[in-house]
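A.B. asks: Okay, structure incoming, though there's no sequence with it:
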């Protein structure tokens, strides 16, 4: 097995480090009980004794995609499409251990600043060429090249052009600009699909990867069709003959397709939309604990949110317990205006912020808004975001904050989500806290929708990234969480258990903490 990053300096490998296991046990992820929401958690081992059946076409309903260029994808539907064609170096399992995929082993000789990855031999791209170190180097160089339209740079700021090099045909070295103890997790950011070294940016026309399926047809806003890759490196897989991803503009048509037999599963669903499916005997809803959350971001460089008191007032208006119950059916965890989720196992010791309209009014008056103010709130039409926006509108009203809602098609919202003054954005679950801390709030991050900058925070996150000692990590995570909780660039009301509805004959595929879609082991009973 390959090295997990939270232990040792070299490659004595275990599937899950003791520190990570302690974190998970402390947070309740190992052996976690279920909330009484009517939603079952279906572990992947539940049907392990049943032999897979080969053949058939799996039909999956996913959100519409604006672009399927791996360098530019930023929506769940596009990510799902690309993940059938291409693969990552590693894959994060539900317990946050790392499964080798295109890499078979990895280690750091110097405490996290340099990482050496050994590549799987005999892997071939769909065009017949062997995957080598040249392809891995070219993939990561494209991701960080400032001349490329890559959305990945915000997620891997410590990797610069020229930092990824070839050691030999099947070995790659990453020389980071600072130690990052959990760097292997970053090789599974959704843009990091390994592509041929001569990839020309025409993925929709020439989709070439190493994955279990080959894309044979793609019609934007309609569908993507795939056929089994007969030369897949993992002998005997995939089990399916074909996959059909139907692209939909909103959840309701997806639900109707699942109910009416036009789809076998959905990529994801909100707890609200899942309610009509709970009593359907032929449908089950898989559930995964995650760090996925929603950021109600406030532009700190524009009025009225340039005043911290106004931002705190917004946070004080939210009834988090009610939102968790109404929007998620209890399938999640309370948030406290920072993104360090319980699944990470960091013991955050902050007093839980609770609704206090009187205090919110007092803060607004002190900030020069004794009668409140008017504000436009933008969000996308995806999962429970529209319902969240409506609840927020209702909860802010008693303090005098008069909200006008703009619920836009998800693709439209993502065209300007970092530019609006007040925006509600879905954030996919990450596998380490530093990933979302740096991407959402880093001073130089392109995804910092609040435009919040704090040099001390950036330094703190860099220390957290580099640290493998659990006590030190705990201290640093608490400081980072406290900074965000106190300055409130974004209100974070809850963390989400991700749901994936499917017909009961769908086997070998479960919910995923990042809403990723791995169909390598999927089959139809």
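C.D. replies: Alright, I've got the coordinates. All values derive from a computational prediction rather than experimental measurement.

A.B. asks: okay, CA-based contacts and neighbour counts for the rest of this
C.D. replies: Will do.

A.B. asks: And stretch 252-267, what's buried?
C.D. replies: Residues of stretch 252-267 classed as buried: 254, 255, 257, 258, 259, 263, 264, 265, 266, 267 (neighbour count, 16 or more other Cα atoms under 10 Å).

A.B. asks: just stretch 351-370 next, same as before
C.D. replies: Quick answer for stretch 351-370 (16+ other Cα under 10 Å): 353, 355, 357, 360, 361, 362, 363, 364, 367, 369.

A.B. asks: Stretch 309-328 now?
C.D. replies: Quick answer for stretch 309-328 (16+ other Cα under 10 Å): 309-321, 323-324, 327-328.

A.B. asks: And what about residue 62, helix, strand or coil?
C.D. replies: strand (DSSP: H, G, I helix; E, B strand; the rest coil).

A.B. asks: Make sure it is actually in contact with residue 245.
C.D. replies: Yes. At 6.5 Å, residue 62 counts as touching residue 245 under the criterion of Cα atoms under 8 Å.

A.B. asks: another structure for you, compare them:
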């Protein structure tokens, strides 16, 4: 079976800054279209003095923005419609059992002039697979039994079991392709890639500087002559840099200050519906959360609309206690939306044999900006249902090591994942390392395995619909809202349709955006 794209129902919610791009095809342009030339400066969070170019240790931010979006390519990229499109791969094919995937490489050169081959791809993947690797992609790639070359331009992946979404895996932000060192290892220290830019300067925690290649194999990408990425971790400092003209683009505009940027005449917001969500996690093996009716009582006790309006200031969408966002393929749009219902919450408390409930919620803005405010809103709405909720405010420092997954009820955050299988397998499957609620459901786990190997999209949709309903009604995660990705830019920067899988056009702004004043 030959596949070139994976379709999904995409939903793009753009702010005023994206208005020019609506209605265009993935590589189409607005007005006079993109132009080559000019220098652009980006203020980005996620930089540290400990950063390296090693793709195994990156957690996103500055390095991923520069390397994934500028210097290198992955086998597959995610487009503005959320589809898996061949990138460094020319095409990919799958066996009937979805367990063997064959990727044919296009003719492309590294910036040092050497052609990319199957050996480079294998070295790039194996860098994350060894027993001693600390790679963030190690668990993701554990499904691979074998990678082999079939000539210089064909790579075959044999999986332990079928995975109909495997092309999305190859688009993970750790898996950019770099050269083999001649001995089967990845030469990541060279900073050499197949992308539209060369790495000219890298000062960890401070800046990256890139220069456009004239011989890039994508004729319709990489428009800037030069790109400088500045590490600006503080959100207020990033916004000030944009307003004063120190930078042209920033990522991660906080919802509480969106209105301030929106008033600036030469500054525009770039906003899309994303996959980020904010669970209140109840550990299902700890009392009282081991009772499904207690979990349901709390889920009916949250005023989702109020939380969306006051915490995200409307820059998001309502959650329905499962992690599949409205913008994603297989989102169960017809699943009844859970609403605030104190009487229904009391009903489930009575079913659990309780007339009142006292619980403590560990909350910190280290989980997400506004987490403490969200916890206080839950405290107030839950009181109407006879639930006395104490908010235990915890410091941001050490939250993810000392509180997350350590206490029975806590605030959390997930950036989401491109596919339902990926998100469910990572956080909701029985035995998953990051199953933060310690939830186990036999029917859910059986469906997860079946859906992963099913190539019929309609059958998969039915399975994922049922799985979302099971999460909503039995799971340990209360998910009241999804957040939008909000970036900022000056009016000298333009772009086409926006990908919604990460900030800054899926971290591809360096390759896809351009200047209007050159």
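C.D. replies: Now that the structure is in, tell me what you want to look at. These numbers come from a predicted model, not from an experiment.

A.B. asks: What's the TM-score once they're superposed?
C.D. replies: Superposed pair, TM-score by TM-score structural alignment, normalised by the length of structure 2: 0.84. Supporting alignment: 497 aligned residues with a Cα RMSD of 3.2 Å.

A.B. asks: picking up where we left off before, please flag which of the buried residues of stretch 309-328 of structure 1 sit within helices.
C.D. replies: Judged by DSSP state H, the buried residues of stretch 309-328 of structure 1 include 309-317, 320-321, 323-324, 327-328 as members of helices.

A.B. asks: who are the neighbours in contact with the counterpart of residue 176 of structure 1 in structure 2?
C.D. replies: Matched to structure 2 by TM-score structural alignment, residue 176 of structure 1 sits across from residue 159. Applying Cα atoms under 8 Å, 6 or more residues apart in numbering to residue 159 of structure 2 gives the contacts 99, 100, 143, 144, 145, 146.

A.B. asks: ok, now with 6 Å
C.D. replies: Remark: with contacts taken as Cα atoms under 6 Å, 6 or more residues apart in numbering, residue 159 of structure 2 is in contact with 99, 143, 144, 145.

A.B. asks: give me the stretch of structure 2 that stretch 463-471 of structure 1 matches.
C.D. replies: By TM-score structural alignment, stretch 463-471 of structure 1 lines up with residues 450-458 in structure 2.

A.B. asks: need the next SSE after the top helix by length along structure 1, C-terminal direction.
C.D. replies: Secondary structure assigned by DSSP H gives helix 470-487 as the longest helix of structure 1. Counting by DSSP states H and E, the element after helix 470-487 of structure 1 in chain order, helix or strand, is strand 490-491.

A.B. asks: got the contact list for the helix or strand just after that next one?
C.D. replies: Using DSSP H and E, the helix or strand that follows strand 490-491 of structure 1 in sequence is strand 494-496. The contact list for strand 494-496 of structure 1, computed with Cα under 6 Å, 6+ apart, reads 291, 292, 293, 332, 333, 334, 335.

A.B. asks: Which one of these is nearest to residue 389 of structure 1?
C.D. replies: Ranked by distance to residue 389 of structure 1 (Cα to Cα), these are led by residue 293 at 14.0 Å.

A.B. asks: What lines up with the closest one in structure 2?
C.D. replies: Using TM-score structural alignment, residue 293 of structure 1 lines up with residue 277 in structure 2.

A.B. asks: cool, residue 94 of structure 1 as well?
C.D. replies: In structure 2, residue 94 of structure 1 lands on residue 80 (TM-score structural alignment).

A.B. asks: and its match, what is it in contact with?
C.D. replies: 497, 498, 499.

A.B. asks: Ranking by neighbours, what's the top pick from the contacts of strand 494-496 of structure 1?
C.D. replies: Comparing the contacts of strand 494-496 of structure 1 by number of neighbours (other Cα atoms under 10 Å), residue 291 comes first, having 29 neighbours.

A.B. asks: Now that that residue has come up, it's in contact with residue 431, right?
C.D. replies: No. With contact defined as Cα atoms under 6 Å, residue 291 of structure 1 does not count as touching residue 431 (7.6 Å).

A.B. asks: Spell out which residues are contacts of both of these two.
C.D. replies: With Cα under 6 Å, 6+ apart, residue 291 of structure 1 and residue 431 have no common neighbours.

A.B. asks: before we move on, back to that, quick one: which two of the buried residues of stretch 351-370 of structure 1 are the most distant?
C.D. replies: 353 and 369 (21.9 Å).

A.B. asks: Please give the three-state secondary structure assignment for the closest residue to residue 420 of structure 2 other than its chain neighbours.
C.D. replies: Leaving out its chain neighbours, the residue that sits closest to residue 420 of structure 2 by Cα to Cα, 6 or more residues apart in numbering is residue 324, at 6.3 Å. When classified by three-state DSSP, residue 324 of structure 2 comes out as coil.

A.B. asks: what do we get in structure 1 for residue 324 of structure 2?
C.D. replies: Checking TM-score structural alignment: residue 324 of structure 2 goes with residue 340.

A.B. asks: corresponding residue for residue 260 of structure 2 in structure 1?
C.D. replies: Under the alignment by TM-score structural alignment, residue 260 of structure 2 pairs with residue 276 in structure 1.

A.B. asks: and what of residue 482 of structure 2?
C.D. replies: Match for residue 482 of structure 2 (TM-score structural alignment): residue 495.
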